[in-house]
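Peer 1: all I have is the shape, not the residue letters:
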């Protein structure tokens, strides 16, 4: 049975670059996929594009392409990535610029657009999953991007694209597109599309399936994390796959790492809703097939729903934050006094905020107060609030800063920050309302 090898070059925007180079040079790949786009990432990219029409794509795009393009071109490896974010066409032009700088002339790059439905939804009564409508967001609406499927990726690859740059695509579809192109799977071959989605879901977070997010010292030990290798899958025409990594790279691939990733961000394993198929993970078998090799079989699928999820970004105000540290005897008591002082000061000056948090990092900032918990030797005070203006947000950091001379003894290491808050909502629209299209750029 014919197989194809496909590798995961990244699992998020800020991921390491070296493991992707390792895959390109030693993975024996046909395809290298970079998944870099989270919900909040694309909303922030839309803001960047508003400021600069040639911006709005992943900031590490050029560095990643510069690192892997020579090996990929030399070995005939095709690249698929959603690093186009809010501006796939500008991203494709940037890839071409990098390729020319490397002397890789004639490189064919496809940009997939059409996921941006902001103008189509603006002012409509489309219901948001969190309540309310898109119209109710008014001028707070920043972006609306539909999760499109694998079809356009397969089309671009069939037409000869060596690099495919997308915007908002369902994460598994980045891997499913190459498989559809390689094996000619029909758009209603639900079993194979479901199995291809299983493969995509296993690979989409890169180092998570090779032990990165899995590691827990003394409980789930993973070797050589500093040289963590990213995963690849050898996929057959039937959609079943062998998940592994480059020999000698750090980390490990085991049934346990694969099972954890298989269940990651999945609400109903029998109905994993995707734009191409409703994937069914409930019958998947995960079995060891040697060192750092896991056989994954038995996925299935049913017809897609006919609707597409839309990630809606909206302006939610401004975060103001201030932090200061206390150490030594009485650190916790001094930290709590600092929090009380800032809380009282903000009230005295008439500070207005939509919501506030007053935390001692290391004591109560994640799990809340713990009865009988031992007191640490040092604490970090954190005050953060969401405000309607940057000016109000800035006042929070100023009050923390003033603790240097007006608060408990021996505070130090103050940091202050003000940043825009982008909230994420979601809705559904008919798939027929979204029309992906291809644009071509050549180096």
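Peer 2: Sure, I can see it. Treat the numbers as computed from the prediction; the structure is a model and nothing was measured. Numbers count the residues shown, from 1 in each chain.
Peer 1: please make it C-alpha for all contacts and neighbour counts, starting now.
Peer 2: Noted.
Peer 1: quick check: what element follows the longest strand seen in the chain along the chain?
Peer 2: Ranked by residue count under DSSP state E, the longest strand found in the chain is strand 307-327. Scanning forward in sequence from strand 307-327 by DSSP states H and E, the next helix or strand is helix 331-348.
Peer 1: dropping in the other structure now:
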């Protein structure tokens, strides 16, 4: 059977980040079942630093380190997915894909289901000693002067496709590139080669539209009076219909709020794309400079005209390492001259905390627009805001120095301007990131079926 004779593939996305809504999958699965035909459910749960946080959890508990909401996300839909042949692909393995796979295995047993065939994709973790020389080649002496938390390469779709070809019903990965969660199922379903650049590029952009979950359906989009989104409280999550050439139609779960229109698709299509003619992924270099979108009907937008070029010779690696401490403190001022009192409190802190580079915000008067160095805030005359919360923050490699900020903000209760209250302080370990490129052949991806893993 040729690829062109195969049925279109439906891929629904039920998460766009770790901590996303856990009730999204139900409506997506209902829609996939009602539509019939070959279908996949994907969960995209890894942001750039999510892996480092997962690795820290794994240090404390060797059986942890995967998506904390895995059970809440998957348990409500697992039985229906398996019963209706909807296969599941996700990067919710994070720093511990094997533990995530075993958790799903236990979950299936608790639900009285036959054990699903689960594949674990690996090869992305390059934090071990065997990869130290590789990272040193790219980062030089920096790698020896940090306390590494995690190092992961963005691997592509081939291992996912191979696992599906081998019969996996569920594929659990760590750091694969977000669009690869869509490209892998499409490669397997249509039998594309690893150098079918146009098809891979089109599936990549379909995956790019899906990867942030509800964003393409009106989330992070609504702007009352300018961009109206109906029933935002009941926002639906997206579904891509992909044909044998990789062209796609984006729609959403039935009977849900939100929308899919030209504007929402354009915003997501350009999201995090630096060069529209060369969007780099591990699978392909996608070119959307001549792409066209068309509204086919309510909540149905087609994407065409994407071209592909040979994939990069290198893979991106993110190295997260310990970066000292973030100290934060807040106190509120209200009523007449509240802003002037908040500014006076900020001046007190600047005098008392010399040596710390403070970020100062007046929430309710000037915060986001103030700039990291507080320059605009300092140069702006006090207004008449009557409800102001002063926020100060600083980072330092020395915990004791960072702790000074919390003490001084607390002292404003009695040593600052009149009427301050509601103090809150926090001290948080900080993570910093280094990025580099490594030769593709130095980081081979692979999969193994859970039953074959010790």
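Peer 2: Right, received. Where do you want to start? Keep in mind it's a predicted model, so treat the numbers as computed, not measured.
Peer 1: can you tell me what residue 330 of the first structure aligns to in the second structure?
Peer 2: The equivalent of residue 330 of the first structure in the second structure is residue 337 (alignment by TM-score structural alignment).
Peer 1: average offset between the longest strand of the first structure and the second structure?
Peer 2: With both structures laid over each other, strand 307-327 of the first structure and its partner residues in the second structure are 0.8 Å apart on average (mean Cα distance after the TM-score superposition for the first structure).
Peer 1: the lengthiest helix in the second structure aligns to what range in the first structure?
Peer 2: In the second structure, with assignment by DSSP state H, the single longest helix is helix 399-415. Mapped onto the first structure using TM-score structural alignment, helix 399-415 of the second structure spans residues 390-406.
Peer 1: residue 425 of the second structure - nearest residue in space that isn't next to it in sequence?
Peer 2: residue 329 (4.3 Å; Cα to Cα, 6 or more residues apart in numbering).
Peer 1: the one you found and residue 397 of the second structure, how far apart?
Peer 2: According to Cα to Cα, to the nearest Å, residue 329 of the second structure stands 18 Å off from residue 397 of the second structure.
Peer 1: now the most centrally placed residue in the second structure, nearest residue through space, not along the chain?
Peer 2: Taking Cα atoms, centre = their mean, the centroid of the second structure lies closest to residue 47, which sits 3.1 Å from it. Using Cα to Cα, 6+ apart and skipping residues adjacent in sequence, the residue nearest residue 47 of the second structure is residue 17, 6.4 Å away.
Peer 1: list the contacts of the one you found.
Peer 2: 44, 45, 46, 47, 212, 213 (Cα atoms under 8 Å, 6 or more residues apart in numbering).
Peer 1: of the residues you listed, which are reproduced in the first structure?
Peer 2: Compared against the first structure with both residues aligned by TM-score structural alignment, their matches' Cα atoms under 8 Å, these retain 44, 45, 46, 47, 212.
Peer 1: can you show me the helices along the second structure?
Peer 2: 24-35, 50-60, 70-83, 97-110, 132-139, 158-165, 180-190, 197-210, 262-270, 338-352, 375-379, 399-415.
Peer 1: closest to residue 230 of the second structure out of the ones you listed?
Peer 2: Closest approach to residue 230 of the second structure among those is made by helix 262-270 (13.0 Å; Cα to Cα).
Peer 1: matching residues in the first structure for the closest one?
Peer 2: The aligned range for helix 262-270 of the second structure is 255-263, by TM-score structural alignment.
Peer 1: ok, stretch 61-70 of the second structure next?
Peer 2: Going by TM-score structural alignment, stretch 61-70 of the second structure sits over residues 52-61 in the first structure.
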